[in-house]
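Colleague: Build me a model:
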Amino acid sequence: MALPIESHNNYTSEPLDATKFGPSCPQARPQALPTYQPEQSEDCLLLNVQVPHNPASSSLPVFVEIHGGGYTAGNAEGVPGDALVHRANGTMIFVGIQYRLGLLGFLASAEVRDNGILNAGLLDQRMALEWVQRHISAFGGDPDRVTIDGASAGGGSVSYQLMAYGGAGVAPFRAAIPELPWWQPLKNETLSQTNYERILGNASCTDLECLRRLPSDQIITLTQNSIRNSYPDAEGNFGQYATGDFVFGPIVDGSFIKGLPTAEFKAGHFYHVPILTNHESAEGVIFTDMNETQAELPGDLDRIFNTPSKDFLATLLNDLYPSNEYASVGEQRAAIFGNLYVDCGTLAIASSASQWGNNQSAIFKFNSSADGGLHGTIGAYVYSADINGPYPNATLAAILQSYYISFTKYLDPNPGRLEGAPFFPSYSEAQQILQISDTDIVVGADADRGARCYFYEANPHTTRN
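Modeller: Next comes the predicted model:
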C-alpha cells in the first residue's frame, strides 16, 4: 500500500546464499488454484537471476518472467528458468521477479488512493524492470535486450506493463510475451470500496493506518477471508463475485493504468514493441463449476459482468453462445468465461500491435490445445527446474522453447527455431497464427476474430476489460 523501494541497507556482510529461492510474498489461495503454502515474508521483493555456466558473450539478452497466480498467489520459484537457460546454450539470461499480492499489492479504495498507492503490485514489477535496466550488466546481461514474459496473471501483468503510463516514455524492455493474459474485469470504484470496507470490518479497523499496523499473518487471513466470502458457498449462495473471478487485481488509477485494457490497446496507448502472445483452447474450464445449472447461470453472469442489461444478456446467450451448441450449462459458461477473461485479450493485443507497432511484422500469436488445452498447461512445456523435463511432450517442449528463445534474441521466433519446427507467421500479414495440438503444429486463421470478441470490445463498460 506504499511505493516500492529499490534497496535497503539491512543486509549483513555475510555472503547471500543464491542457491535457493527467497521467501514468497504474503498470499492467499483463490478458487481454481492448487493449495500451496510457501515460506512467506513481507520482505519478498526479490529477483532470481539465472545465468549460463559458459556464457557466449559478456552481454546476453535477458528473459524476465512475471509469475501468475490471480494477483493473490504465486512466486518466482513456481516459474523456473533452468530449462530455458539450458536450451539457450549460453546465449540468454533468465530473471524471475516477485511483487506484492492480494491485499498488500492490490487493495483499492478512496482512502488508499488519497493516503497510499493503487496498483502497488504493478509498481513493484515496474521497479524490478528498472532494477534490471540498471544492474543486469553486472550479471552479463544486456539492458537493451530485455524481453518480459508472464502467463495468466503474469500475462495480464505483462499487458499492464505494456500499457504503463499510456505508453509514455521509454519502456524498460524491448519486447513482450503476454501469455494467456488474465484480463479479469477491472473492479470499479464501488466494488473496490465495498471490498475495502468489508476488510476494515473484518480487521476491526476504521482506517488504512490501522491496516498498516497489522502483522503479515493477519493480513494473510484477511486476504483469504475476503476471497472466501466473495464466492458462492457450498449451498450455492452467491457472494460478491462469480467463481473464477478474483477479488484483488489491477484497477484503472488514471496514472499507471489510464484506462481499460481493450480501449487502451485499441487507441495505441501502449509501448509499441514486438509481441508474442498466446492462449489455450479451453481457458474457462478450470474457472467454472461444470455442474452449474440453468437456474444458477443468470446470477453467475450478473457477477461476471458489470450489471449487464437484458439486451446484453439476450445477445450473449441467444446469439453468441446459444445453449444448443453445448452439452451442458457448464460448457456454455466456460466458453463465455474463457473468451472474456483470456482469449479476446490476445486478439486485442495482437490486432492493436499490428496496427500501431513500430515493427508491425514482429507480432506473433499461437493457440494451443495440447494436453487438454486447460489454462496454464502450456507452461509445463516451457518452464522447468529440471533441464530435461519431464515434459508432457518432449518434442513440443523443445520447439516451444526454441520459439521463445529465438524471439528473445532476434525479436522473431523463426531464426533460432528448432530444426524442422514449423515457420511461425507474422500476425500482421494475414492475421494467421500457429495452432498447436498434441500431434501437430499448423498455420491457420485466428478464430478469435469473430462476433464474440467484437461484442465484448463494443461493450467495455459492461465487460470492464
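Colleague: For the rest of this, base every contact and every neighbour count on C-alpha atoms.
Modeller: Will do.
Colleague: so how many other residues sit close to Ala353?
Modeller: Around Ala353 sit 28 other residues, with neighbours defined as other CA atoms under 10 Å.
Colleague: Tell me the secondary structure at Asp142.
Modeller: Assigned by DSSP: H, G, I helix; E, B strand; the rest coil, the conformation of Asp142 is strand.
Colleague: One more, so I can put them side by side:
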Amino acid sequence: MIAFLSDIVAGTECGSSSDSLSCLRAADVDTLQTLNYNISLAVYYGTYIFVPVVDGTFIVERPTVTITSGHLNGEVLLAVTNSHEGNDFVDQSLTMEISDFVSTLFPDVQPWQAALATPLYQGLGTNVEQANYAMGESIFICPTYYLLKTFGSKGWKGEFAIPPALHGNDLSYYFTSDGPPYDNSEFITAFSNGFMATAMTMNPNDKYNSSDITPAWSTWVSGHTEMMFNETEAGAPNVYTYTTDDALLERCLYWLSLSAYTAQ
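Modeller: Prediction:
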C-alpha cells in the first residue's frame, strides 16, 4: 500500500509539497482517476487494492477474531453462497500449481503454509479448477461457515447452483424485473421467500406463500444441513436439503488457520 501511495504522490507531482495530503486533495480529478485506473489494473488478477485495513482504531481487529469471539452485529444469519464463487476472479488461462497460486494470492502466507493446500485441492480437477475453488472458498465460502458456527441455532445455510452459478448470478432471482435466465416461478418463489421470511420473522421456515416448495430448513449447526437451490436436467426446480461436504469443511479449517496471513 505504501508503494501505491508513493506512485500516487509522484503521479500528481505532490512529492515536493510540504503537505502531500493537502496537495492530493487539491489534485486534478482526471489525473487522480487515471492513477486509480492504472493502479487497479496493476494488482494481481481478481484482487482489489483499495480494501479495508485493520488500523487498530477504526477497525480494531481482524474479522475472524471478532466473529470467533462471538461479537456479532445481528440476531440471525441466512447465508447463501453460489457453487462457483471464485471463477470470475481467476484468470482461466492459469497453469500454476495450487501452492504457487496461494502464495501469489496471499503474499504474506509462507511457502510451507501454501504447500499445505496441495493435498487439499489436488483432487479437485485441473490447476485452474483448483484455483477457482481456492479463490471462492478462501474469500467467500469459508468465511460464511465461520459466521454460521458462531450464530449457532440462529444460522441457516443455502447454496445457489443454477448453472453456471458464478458470483452474483443469484441476484436476478431476487430482483426479477429483467427476467432471470432460469425463469421458473416455483424456483423463484422458493429461492426468494426464504429471505423475505427471515426479514419478517427471523426464520426462513415461516412461509407466507403457499406455493413455496422449499422443504423444512434446519439450522446449519443441526447436522451441517444446507438447502440446495438447483434445477434438474429436465428443467424442473430442484430444492432439497443436504449435508455440507466434510472435505470442504477441512479446507475451511485450513483457511481459518491462515487468517492472520490473509487479512481475515
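Colleague: how about the strands of the stretch 101-250 of structure 2, start to end?
Modeller: 155-160, 225-231, 237-243 (DSSP state E, counting those that start in this stretch).
Colleague: Make TSV from the ones you listed and add mean neighbour count and distance to Lys149 of structure 2 to it.
Modeller: Formatted as TSV, those follow (neighbours: other CA atoms under 10 Å; distance: least, CA to CA, whole Å):
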stretch	mean neighbour count	distance to Lys149 of structure 2
strand 155-160	23	8
strand 225-231	21	12
strand 237-243	17	15
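Colleague: Relative to Val9 of structure 2, which of the ones you listed is closest?
Modeller: strand 155-160 (44.0 Å; CA to CA).
Colleague: what about the closest one, how far off from structure 1?
Modeller: By mean CA distance after the TM-score superposition for structure 1, the fitted strand 155-160 of structure 2 averages 1.2 Å away from its aligned residues in structure 1.
Colleague: now what about that strand, what contacts it?
Modeller: 76-83, 148-149, 170, 217-221, 225-230 (CA atoms under 8 Å, 6 or more residues apart in numbering).
Colleague: start and end residues in structure 2 for stretch 396-408 of structure 1, please.
Modeller: Under TM-score structural alignment, stretch 396-408 of structure 1 corresponds to residues 187-199 of structure 2.
Colleague: Quick one: the helices in structure 2, in order.
Modeller: 2-11, 20-25, 29-42, 63-68, 98-105, 111-115, 117-121, 127-136, 142-151, 171-174, 185-201, 246-257 (DSSP state H).
Colleague: Dump those helices into a markdown table; add distance to Val54 of structure 2 as well.
Modeller: Formatted as a markdown table, those follow (distance: least, CA to CA, whole Å):
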| stretch | distance to Val54 of structure 2 |
| --- | --- |
| helix 2-11 | 15 |
| helix 20-25 | 21 |
| helix 29-42 | 21 |
| helix 63-68 | 9 |
| helix 98-105 | 19 |
| helix 111-115 | 22 |
| helix 117-121 | 26 |
| helix 127-136 | 22 |
| helix 142-151 | 17 |
| helix 171-174 | 30 |
| helix 185-201 | 31 |
| helix 246-257 | 17 |
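Colleague: out of those helices, deepest packed?
Modeller: Of all the helices of structure 2, helix 127-136 carries the top mean neighbour count, a mean of 23, counting by mean count of other CA atoms under 10 Å.
Colleague: just the angle between that helix and helix 98-105, please?
Modeller: 50 degrees (axes from the mean of the first three to the mean of the last three CA atoms, to 10 degrees).
Colleague: Structure 1: matching residues for helix 127-136 of structure 2?
Modeller: By TM-score structural alignment, helix 127-136 of structure 2 lines up with residues 329-338 in structure 1.
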